[in-house]
Structures are given as C-alpha cells and as structure tokens.
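>>> Sequence plus predicted model, see below.
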Amino acid sequence: MTTLARLVVRHRWWVIAAWIVVALCGAFGASRATSALSYDFSLPGQSGYETNADITREFGSGGDNAPVLVVSKAAPGGSVDVESGSRIAAAAASAAPGARIASYTTHPELISRDRSTAVTVVYPKVVPGADPYVTSLPALQQVAKESTSATTSVAVTGVDALNAGGGGGVNVLVETIVGGVGALVVLALVFGSFLAITPLLTAAASILTTFLILWGLTSITEVSFIVQYLLALIGLGVAIDYALLIVTRWREARGNGYDGEQAVEQTLATAGRAVLFSGITVAVSLAALIALPVPFLRSIGFTGLLIPLISVVAALTLVPALLSVAGTKLEWPHRRSTSPDSRLWRRVGTVVVRHRWASTAIAVIVLAVLAIPVASLNLSSPTNASLASVGGPAGQAVDAVADAGLGSGLTTPVEIVTDSPQSIVEALRGRPGVAGVVAPTEWQRGSTHIVDAWTTVDSSTPEGGRAAADIRTVAEQHGGRVGGITAQNADFIDAVYGNIWWVLLLIVVVTFALLATALRSIVLPLKALVLNAFSLAAAFGVTVFIWQEGHGTSLLFGQDGAGAITIWIPVAVFAFLFGLSMDYEVFLLSRIKEEHDAGASTDTATIDGVARTGRLVTSAALILFLAFISLAQVPVTDVKILATALALGIILDATIVRGVLAPALVAALGPANWWVPKWWPGRATRQLQTESRTAS
C-alpha cells in the first residue's frame, strides 16, 4: 500500500485526468447501457419457461405474459348484454391485431352466475422492452371507454394494467441525484468542511465507470434491467463508504502530525488494506450469483462484481490523488476535530463491553424476534389485492372479477399446450380450486392447442399456488405441457433455491478465507459469518412483516401488503446485504485489531474500535439507507420490496449487530479472538509481538 500511495501522489494529476476521461466516457455510455438492458426472465432448461417460450414463438402472445382482461359490469340489478360481448371482442381484435381472445359470449366460465359481471380475455402480441403491451394496452383501454354505456361499465385490468396504475415515478438519474443529495447532507455533518464533496466525486466516477463497463457487457450477454437501480444506488453507497474511510483516516493522520505524502502513505497503510479486503469480500458475495442457473441473476452477479471493485480502485487512487492536490484547502471551514473518536460511540462501546453478556443476550433476542416472520415466507408475485389498492379503474375491475366469483386467478392463468384439449378440459373442469377452463378453437396452430385454466383464489397466495400446482400435475398427466406465470415462478424457485446451498457454501468459504487473511484470526471470521446470519434473518423477517403481512405498507407506500415476497428478491437481498454488512464488519474489526496490535487489551481495543468507527459506520449506513429510500420511489412493487429489505437490513446491521452484538462478542471472547492454529502463516511472529507487549 505504501508503494501505491507514493505512485499515486507522484502522478496525482495523471490519476485525476485518467478518472475524468473515464467518467466522461461513462456519462456518454450510461444511457446507451440502460437502453440495452434486458427485461427477460429466462430459465433455460426449465419446462415452464420452455413452454412459455414456445407459446410466445408460435402465437406471439401469452406464456409468461399475463392476459389483459376487459371487464364488463352491469349497473346494480342489471345484467351484461351478450351482444355487447361480441362487439367488445371484435373491437379488441381490431385494437390489438393478432391477439388471442376468449369472449364471454362463447365461454360461460367468463360470465358470473348472476350475469352482472363478464370478462373478455385478451392476449395481445408482445413487444420487446420494459412494457410488452406498450401500444396494445392503451388501445384496449380506449375500447373499454367506448364500450361503456349507461347500463354497463367496461374497464381494463390485469397484471400489466394494475402495475401501470402505480404511476410514473422517477428514473435512475433522479434517484441517484436524490441519494446523492442525502449523502452530501450526511457527509457535511460528518466532516464540517468541503471534504464532504470528495466521497461524492469518487462515487460519481465509480458509478459512471461501471456504467461504461456495463455498456460493453451488454454487447456480450443479456443484462437485467434491475442492475441499473442497483448499480447507481449500491455504487453510490459503496463508493462513499470506502472514500469516507480513506478521508477519515487521512484527517486523523493529519491530526497526528503527518503531512503531505506521509499522511497519504499512513492512510493507505491502515485504511487502504481494510478497503481492499472489504471490497473483495463484497465482490465475491455478489459474484456468487453467477453460479446460479438463471441468466437474469447471473447478470446481477456480474454487475455486482464490478461495483465494489471499481469503488475500491477509485478509493485507493482517486481519493489519495484528490487529497494530495486539494485536501488541505477542502478542510475549510474545519468545523470538526480531526480525531475520529465519537463520545457517543465511546459511551456505547463502554457500556456494551462492561455488560457484554447482557448486551449479547438482548441483541440476540431482538434479532430473533424480528426474524420470526421468516417462518411464514411466501415466495410468489404481489397479489391482485395489493396491486389494486393503489386505486384506479384497473383496481376496481379486478375487485369486481373476484367479487363476482369468476376467480382471482384469472389474472395469471395456467397455460397448457396440448394435442388433445378436450381431455384436459374435462379433467380440470369442476376440480376443487379451479374456477374455470377455456379452450377456444381459435387458439390453435396446426395440431397444437392452448388451454387456459385458472384458480378460484389468487395464485400468488399459498392456497392459490397449491391449486395452480394441482392444475399443472393433472395437465401433465394428460400429456400437456404447462406454462404461464405460475409455472415459471415455480420453476424459478426450484432452479434457484434448490441450488442455493452451493452458493451459500461458496460465499462462506471464500469470505472466511478472505477475512481470516485480513484479520489473521480464525475466530473473528467465524463470528462475522454467524452475525451476518442473524442480520440477514432479521432483515428478511421485518420485510415479510411489512410487505407480505401488510403492516404499515398503506402508511409508508400507499398500498396494501403484497401478500408475498417476489421470488427473486431473497437471493438478491442476501447477496447484497451479506456483502455490504461485511463492509462494516471489516471496518470495525480491522480497527479493533489495529488497536490490539498496538498493545491495547481486548476490552480497551474493542471500546476504541467502536468509538473510532461508530460514526463512520452509522454515517455510511445512513447514506445507503437514504439511497434505498430513494429506490423505493420506483412505482414497481417488486422494487419497493427490494428497497425496503435493503434499507432495513443496512440499518439493523449498522446499529444492533455492529454497534452492540459484534463488540459484545469480541469482549466476551477475550484472548480467544486472536487464536490461530500452529500452522497459521505468521503465527510465530504474532506470538513474539504479543509476548513483547506483555513484557513491556
């Protein structure tokens, strides 16, 4: 690190110029990168996905694309007109050329028993991009408007119409700016000087550089649209984390009498090593997603690998260069002490160390209570009720379908490809949990037919999911191939969570090796892994409590609880929170070890470590929290759930886990923290250093 520091300081203007050039190229490539992102959730080799791909290829619609429902509802005491159903079907065919349509005029399953509510099912042809029905959905909404009469109201609903009801929201650039403003406020409070802009400049350079690499990556492989949110906001948080640590230690070195190049060398010799190992640990945890057999998660893994590595490079080169050029000028007006010591966190550390076992017990109990809801985790898509709760005609229409007894599962039917549709219809019709089955003669290509069956209750609920699985079983027993959203979701769960233990093992082994090397201890890495498990369980539990069970979602987000946690969110949250929380663990333990190596007892080193990293960790966590709050403004329920899990996970980790439980356990374990086996490299040297300190 000393060599790197001298090299950066010697060529500081070249370093700054290189980052400016790369960042400008990244600014040019950012919009091109985002426009090249994929909205495909492919699962190669899984039967549900392959069936959906065949349906879309043969018919141009359906498969994992939910239908649009044109809902006719008669005035109180009236009934829907059969002739109007024919007119709606004809108008829908004209508005969405090539669409598959099933009308209630020919399929009694689509009209309620009291004839007050009826549905025309439309599968428009899909177009690539974020919105597969970008032209057809507005056209069908116009058909509904023109079909409304004094006696019958007509409205469009379905998964896409319900999601569109969430409103416009903000884009990635706006979210990043909002997160950046929040970060600037926090940094200004931390430094009390213009040094606050240094981490922000570093974050901007890191994010733009990563977008530049992402642009190149999109030309090689498909990259999911989700990464644009994670790259911008995770990048903002991680880059600021590392730059914040470097700048804080640089100010401390200046306060200890180091000047110019010496201050930079001292900073990289201490904080630089922590940043390097922390960044590698985060990168490894995110890169583990590459091992999963799901292209969409692999792309998140590739991007997640880039974010921390680029941030580390920026923190170890751009930040020292900026500090050597303008650091002393940026210290104005210097309203903060150069010492990283926090009186508040010193008091916290002292209390925790003094009452180590009580602190451990209280923290574990709190985390265990928060984790309890995980036991009821339901992996699926947000329910109709949740999507409908944001209001609008689409929400009212989907409620009307459910109230009329037509089956809430109609928004996500099971699509069955078969050569003998009649046998499947007969096998499914009247089966418990099945609301209806249709097999329009028009849904045929050669000898291939499509049969749609849907559940009585919402397929996103546990009961609805079991009914959809039963439909799949029966259809496959009769020679059918099953697709649709529910089948693909089930395949995703099998493919990802059936193989997740490989990913967990990989992350645990590599993380342990990295931390053991960085901390030169066997016990501390084991403790860190256990604490991460507690932290993640609590984060998942609170997310289930809020989003699946619906506690507080109306107040916080203006909609009902999702009734489920979207299937891909737990694995993504695990990868990101595991890596990010390891940042804080490395910051804390590195400082504790540094103090211990300098001769302090374990108790004193723990208190000093907490006092000198507490403000840093909480500030970094607050910045990430604000970034995720910004992400929660995206009008997509899935992204809101992800942002909630990440925001709560970061706060819980930085306070209860790293502020209380981690130091309490270090103090409780005492000398055992520093134990290493006899064969451990450098053990003899460490033992001599320990004996020397003891003798002195």
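Received the coordinates, thanks. Numbering: from 1, shown residues only.
>>> Only C-alpha atoms from now on, for both contacts and neighbour counts.
Noted.
>>> what's the neighbour count on the closest residue to Ile651 other than its chain neighbours?
Nearest non-adjacent residue to Ile651, counting by C-alpha to C-alpha, 6 or more residues apart in numbering: Ala621, 6.2 Å away. Close neighbours of Ala621, defined as other C-alpha atoms under 10 Å, add up to 26.
>>> Ala621 is in what secondary structure piece?
helix 602-631 (DSSP states H and E).
>>> other SSEs contacting that helix?
In terms of contacts (3 or more C-alpha pairs under 8 Å, 6 or more residues apart in numbering; DSSP states H and E), helix 602-631 is packed against helix 172-191, helix 226-255, helix 343-354, helix 569-597, helix 637-652, helix 662-669.
>>> Helices along the stretch 451-600 of the chain, start to end?
Under the criterion DSSP state H, counting those that start in this stretch, the stretch 451-600 of the chain contains helices at 462-477, 485-497, 500-519, 523-543, 553-557, 569-597.
>>> Could you report the neighbour count for the nearest residue to Gly558 once chain neighbours are set aside?
Among residues not flanking Gly558 along the chain, Val390 sits closest, at 6.6 Å (C-alpha to C-alpha, 6+ apart). Val390 is flanked by 19 other residues according to other C-alpha under 10 Å.
>>> In addition, the following structure is provided for comparison:
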Amino acid sequence: MASQSTVRSQTPPQAAPPAPPKGLAALGRWLAKRRLAVLLVTMVALIVAVPFGSDVESRLSEGGITVPASESARADELLNNRFEGGSPHLVFIAAAGRSIDSPDVGADATALTDRLAKEPGVVQAASYWTLDKPPTLRSKDGRTGLIMVRLAGDEDEVRKAAARIVPDVVGEQGALKVTATGVTAVRMAIEKRSEEDLTRAELLSGPLVLIILLLVFGSVVAASTPLAVGILAVIGSFVVLRLLDMVVQVSVFSVNITTALGLGLAIDYSLFIVTRYREELARGRTVHEAVGESVRTAGRTVLFSALTVALSLSAMLVFPMYHLRSFAYSGIAVVVLAALGSVIVLPALLAVLGHRVDALDVRRLFRRGRRATAARTDTEGFWHKLAMAVMRRPLPFALTVAAVLVALGLPFLRAEFGDSDDRVLPASSPAYQGAQVLREEFDNREGSPLNVVLPDIDPAASAGKVAEYAEQLSTVPGITRVDALTGSYSEGARIAPPGPASERFKADKGTWLSVVSDTEPYSERGMDLVETLRAEPAPDTVLVGGQAALLVDSKATLGDKLPWALGIIALSTTVLLFLFTGSLLIPVKAIVLNLLSLTATFGAMVYVFQDGHLRWLVGDFTVTGMLDIDTPILMFCVAFGLSMDYEVFLLSRIKEEYHRTGDNVSAVAWGLERTGRLVTAAAALVATVLLAFATSSLTPLKLLGVGLALAVIVDATLVRGILVPAFMRLAGRANWWAPRPLARLHRKIGLDD
C-alpha cells in the first residue's frame, strides 16, 4: 500500500487545457479559419473600387490655398460676385515679330480680344489694343503685347473654362503668335506635371521596392504580400477621397501623398506581420496558431502605430485651407486602410499560403543548399552589438549625434516662405516661359496686381474721394500705376482719364482699384507692400486682395494655427505612448528625439531648395530664394508620424523583453536586434518610394520627396540606432517609471495584452 501510495504521489497532475485565445489572437485565428471568405470579399470590394476610384483626380479640386473669411478672400469674393472683375486669371502674350502698332497686327489682336470677351465664362477681356495702348502692356522692344482675361466662378469653374479656352487661343492667330501664362495657366501646368511625374515615380519605385523586398525576405511569395496590401490601401484611399469629395472640397494634390504614404506604410506594416508569422512558424506553431500570434503581437503594434501616425496627420485639420486639410483626409484614410489591410486581409492571405509563404526562394540561386528563411533572433547580431557599444559610452554618442543633427538644422533659422508660382515648373514649360517673358520684357507685374476694394462707398457721390485715394496710393514706393473708376494714376498724378475699361470698377455699391507694382508678388517686398497698402489712410472700409495679399493672410493664419497643430501632436503622442508603455519618460523622449531627427531635414530644405546648393544631386530646379509655405507643415506632420511608426515598433520589442527579464540594458539591445533589420528595411522601402519624387520636374514634389526620405533615413539610422539606446541607457529604470496614480491608471486602461 505504501508503495502504491508513493507511486500515486509521484504522478504529475494532469495539465490544464490551454485557455482559448482572445482579443487579437482570437481575431487572427478567426481570419485564418475564414480565410477564403475574407479574400473573396476583398476581391469583390476591389473589383467595385477600381472603376469608382480610378478617375478621382479628375473630380478633385485644384485650389484650396485661400484662407476662408480672410481679408484677401473677402476681397476676391466681392470682386467675383459684385464687380465680376479683379486680377486676370489668364495672361496671353501676343508676339508679332514686328511693331505691335502695325494696323494688321492691331486688327488681329483686337479681333482676338473681342472673341475672348464673348467666350462663355469670361467676364472681362482687355488688351494693349483695346485699352488705348498703355505702355505697361507693351514689351520693351515694342513687338509683344498682352491680353488679360478674367474668368467667372470658383476655382474649379475657372479651371474648366481655362482648359477650354487656352488650347483654342495658343498658337498662330493671324499676325500673332500667342502663348499663355497667368495664375490659372500656371496652376493647370502644375497639376498636369504633377500627374505625369507621379505616374513616372510609381513606375520607377515599384521594381525597386520589389527588389528590396526580395532582399529582405528572399522569397518571391513573401515579398509579394506587402505589395498586395499596398495596392489595396492606395485603391481604397482613392475611393475614400472620391466619397469625401461628395461632402467637402478635396484638393487634387492630396493624391500625391496618398500613393507614396499608402504604399510605404502598407509595406511597413505587412513587413512586420509577415516577419512575425515566419518567426512563429519557425518555432513550430501551426499555421492557424502562427497567424493568431502574429496578429496578437505584430498586429497590435501595427494598429497602435497606425493610430499614432493618423493623429499626427490629423493636426493638419486645424488649418482652415482645404488644401492642407485634404492632406489630412487622404493621409488618415490611407493609414487606416493600410493597417486594416495588414491585420485583416494579410492574415487571411498568410493562412492560405501556409508554409508556402517561403516558396520561390531566390537565394537558392546564390547559395548552396537552402537555408532557413526565418530570421534568427536569438543571436547577437549587428544591431545588438551596436546597441551594446553605444550603451557602454552613451553620453559621448548622444552628444555627438545630437550636435551633428542640430548643426545640420541651423540653415532653417534663415528660412523664407512664399507660395508656388511659375518658377516651380521646369524651364521647358510654356507657362514658365511666358512668365519669364513678362519678367524680362515688361516693366510691371500686370498679371498679378493688388486689388483694393472699397465695398461700402457710394462711387457716384464719392468720385472725388476715390480719385484722391488713387493718387495717394500711386505715390507708395513700388507702385507704378493705379487704375480706378476715375482714371489711371502714377506718381501722384492722373495719367489717363476714365475710358471704357474703367466701367469694370463700377457697381451699385462700392468700387475697387487695381494697383500695379514692379514687385514680385511672392516675395518679402511684395508682402511688405500689402501691409503698407492696408495701413494707408482710406476714405472708407478697405479690403486688399491679390496674390501677395493671399500669401500674407496664409502666413498669418498658419502662424496662428501652428501652435494648436503642434499641441495636438504632442498631447496625442504623450497619451498614446503612456498607454502603450506605462511610462512618463518614454513619451517625452520620443517627442524630443523625433524633433531632433527632423532638424537635418528642415536644414536641408533651406540649404538645398532655398539656397540652391547640391542641385546636381537632387535634379535641377529654379532657385527662388524661398520655400513653399505649406510644405514644411506637411513634411513635419508626415515625418513625425513616420518617426513614431518606427518608435512604436522598436518600443514594442523592448517592452516585451523588459517585461520578460526586467533588465533595461538587455531589453534595449535585444529590442534593437529584433527590429533593427526590419526598421532599416522598412525605412529603405519608404525612402525608395519617396525618393522617386526627386525625379519630378516640379520643385514642391522634389522637395517633399527628398525631405521626407532624408527624415526617414536619419530616423531609422542615427536616431533608432544611436540616440534611442544612449538615452534609454542613461535613463535606466526611470524609463519605465510613472507616479503611483498613473501606474494604477495604466493597469486599468493601458494597452497591454
């Protein structure tokens, strides 16, 4: 009996059955079980989406740079609705090859001007020949004259009318050879170039991305899965933009960032999911188990990362210009779709592929035999050794890299901001060439005057006051001529009496003045001129509009709203990273290091694109001495989001290891080892997609691509490889500290598994 009792006591108790998966792990297994249904639904959705979203560019708006309710916007609205006048949208340059005062030239030019005036959508057409031959509309050599056309409607209606009129006018017109420029002609050329350059960038980056994926995975099948998710994300975003356009105005230029960001993020997210899936298979898990575990771990990180990127992009919603808001719409849409595609469609696809995910291993072409395709994460590789080297001397490494980044960012202190004009186009563009003719052959900026609106004055009873005001404005330095209801003025004197063209300044209530200067509108001097006119004593309420006034109002609005945008990014980053890690120090570290990583990018913007250095490296462009005012904001939001993307992936592995061992140094080293290769590959993929924009002939697209690619490369190398290990080594256990109340809060609502 004793012997039997002993035997029974040594028998191990029966193991409890494993707990059923829950949360994201359960979702992953559910997707694996219903993999064919998930893929079938995806294919049906894709078939519907392709025709619906394929023409999205033709439906989106081209404008959106105006600040609603600003002084320049109200002035332009009054000019459109009450006077049907204002600055010309199109400027036709009519070259005769001989004196434009020749009778036959005058007859052809007058006929063309009259024909334009009768075109649908044209509210005003005037020329050198119909305005009593003012010298400012004649070139210095007397062989070229100007025809100026104002179109009716909003930005989209103006663009449609211009697209119909310009092709019929450009070319030989009797004795004249006509070319087109002006604000609308330039914007149409920019839009057309943007579409062409985007297509070329996609064709260039696609094969390069596939090559990098093959180098990372070694398998054609594994490398193809991220591309599939990227295509789904981009097509889905086009559908979202088309749907949004039915509710709000969406800028056509948002499509540029949609393609690059969608493809880059979808590949990033898929890269982490597929890598984790292959690791789980290598550990001996079944296909369904590997899918579930991949969704639970990498999928959770992907969702959290997508949330941080989306919140960074949402900061652009505080700006009232729908041009910037559209980038937020498209960016958030593509981030959400990339994440959903990675955690829903991709797991179903992996469940179908099973172990065949490593099929068509191209490395067999270069190696003897076949090696295991799963990346080994239990050996001290390059990234582990780098982290340990940095953490042995954290302070010198941190100070050296920080000093280099700050030094690279110093040029941004002298940044000057303007708006995109003809000079962002390549020199071969007819709109650019026409604008250069205006600069070189004409003394004034006839195509971009300032519009001074007196909305409340009685023009009939106050003609004397209007004349005095026009004389006063004509004495302002930089003003060459003022046209008003009472005639034309220069240097304080009337130089021409009122004529037929003066009728454009008349309405039942109010009047306006056209103020022509010798100043480039998108320049510091042009903006100073706006402020001077707004400060001049006036007989009644005054609204100053025009291109330069639009830039002044845009700068003021962006300056007012920028602190709110930065606050949204800082607050959302702090809250989300606290929920993710339970730490107060890590969110602060993330913000500081992300800002530091952007210094080199913003310094390069000024050094290369404002000052004109290294043009041989990024491709030729026209140096204007300023940066497009919207681009730094767009780049900051996108680059900060991408930096947070890599931060989250690294932190997820560091936190996983720290919870397992409690050793801060070991956790950082192994976290970097297990993500360093992937983050580097992801950064290389995103940088490849973005650098394809450098082939663009448009300066803003070139700047956007080069700047964001540089930000991604710096962040994935210097910041993640050196600054993060150095900082976390210096902070030690304080990395994971939080006050007791917050620690209890994190245990309740934190984003732990």
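Arrived safely, thanks for sending. Because the structure is a prediction, the values reported are computed rather than measured.
>>> Superposed, what's their TM-score?
In this superposition the chains share a TM-score of 0.88, using TM-score structural alignment, normalised by the length of the first structure; 675 aligned residues with a C-alpha RMSD of 3.1 Å.
>>> rewinding a little: where's the residue nearest to Gly558 of the first structure, which helix or strand?
Judged by DSSP H and E, Val390 of the first structure forms part of no helix or strand.
>>> Please apply the same query to Ser330 of the second structure.
For Ser330 of the second structure, the enclosing helix or strand under DSSP H and E is helix 322-340.
>>> Buried residues, whichever helix or strand comes after that helix. List them.
Proceeding N to C from helix 322-340 of the second structure, the next assigned helix or strand is helix 346-353, under DSSP H and E. Neighbour-count burial for helix 346-353 of the second structure, counted by 16 or more other C-alpha atoms under 10 Å, picks out 346-352.
>>> Which position in the second structure pairs with Tyr123 of the first structure?
In the second structure, the residue matched to Tyr123 of the first structure (TM-score structural alignment) is Val149.
>>> Which secondary structure state is assigned to its match?
Following DSSP: H, G, I helix; E, B strand; the rest coil, the label given to Val149 of the second structure is strand.
>>> same thing with Pro88 of the second structure?
coil.
>>> Does it touch Arg150 like I think?
Yes: Pro88 of the second structure is in contact with Arg150 according to C-alpha atoms under 8 Å; the separation is 4.5 Å.
>>> which one in the second structure is aligned with the residue nearest to Ile651 of the first structure?
Mapped onto the second structure by TM-score structural alignment, Ala621 of the first structure lines up with Ala683.
>>> Could you do Thr267 of the first structure as well?
Per TM-score structural alignment, Thr267 of the first structure is aligned with Ser294.
>>> Quick check: that match is in a helix.
Yes: secondary structure assignment places Ser294 of the second structure in a helix (three-state DSSP).
>>> you'd agree it is up against Tyr277?
Yes: the pair Ser294 of the second structure / Tyr277 is scored as a contact, 5.3 Å apart, by C-alpha under 8 Å.
>>> The two: which is more packed in?
Per other C-alpha under 10 Å, whichever of Ser294 of the second structure and Tyr277 has more neighbours is Tyr277, with 30 against 27.
>>> these two touch, right, the more buried one and Val291?
Yes: if you go by C-alpha under 8 Å, Tyr277 of the second structure and Val291 touch, sitting 6.2 Å apart.
>>> hmm, back to that, so for Gly614 of the first structure, which of the helices and strands packed on helix 602-631 of the first structure sits nearest?
Nearest of those to Gly614 of the first structure, taken as C-alpha to C-alpha: helix 343-354 at 5.6 Å.
>>> Would you mind listing the buried residues in that closest one?
So for helix 343-354 of the first structure, counting by 16+ other C-alpha under 10 Å, buried means 345-346, 348-350, 352-354.
>>> Ok, stretch 527-539 of the second structure next?
Buried, per 16+ other C-alpha under 10 Å, within stretch 527-539 of the second structure: 527, 529-530, 533-534, 538.
>>> now stretch 101-108 of the second structure
101, 105-106, 108.
>>> how about the residues you listed in TSV, adding secondary structure and distance to Leu651 of the second structure?
Listed next are these as TSV, based on DSSP: H, G, I helix; E, B strand; the rest coil; distance: C-alpha to C-alpha, whole Å:
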residue	secondary structure	distance to Leu651 of the second structure
Asp101	coil	74
Val105	helix	73
Gly106	helix	73
Asp108	helix	72
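>>> would you list these in a markdown table and tack on distance to Arg376 of the second structure?
Putting those into a markdown table (distance: C-alpha to C-alpha, whole Å) gives the following:
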| residue | distance to Arg376 of the second structure |
| --- | --- |
| Asp101 | 82 |
| Val105 | 79 |
| Gly106 | 81 |
| Asp108 | 78 |
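>>> contacting residues for the spatially closest residue to Leu691 of the second structure that is not a sequence neighbour?
Using C-alpha to C-alpha, 6+ apart and skipping the chain neighbours, the partner closest in space to Leu691 of the second structure is Gly705 (5.2 Å). By C-alpha atoms under 8 Å, 6 or more residues apart in numbering, Gly705 of the second structure lies in contact with 690-694.
>>> Tell me the counterpart of Gly705 of the second structure in the first structure.
By TM-score structural alignment, Gly705 of the second structure lines up with Ala643.
>>> cool, Met246 of the second structure as well?
With TM-score structural alignment as the criterion, Met246 of the second structure matches Ser219.
>>> Give me the neighbour count for the nearest residue to Glu595 of the first structure once chain neighbours are set aside.
Using C-alpha to C-alpha, 6+ apart and skipping the chain neighbours, the partner closest in space to Glu595 of the first structure is Ala605 (5.1 Å). By the criterion of other C-alpha under 10 Å, Ala605 of the first structure has 24 neighbours.
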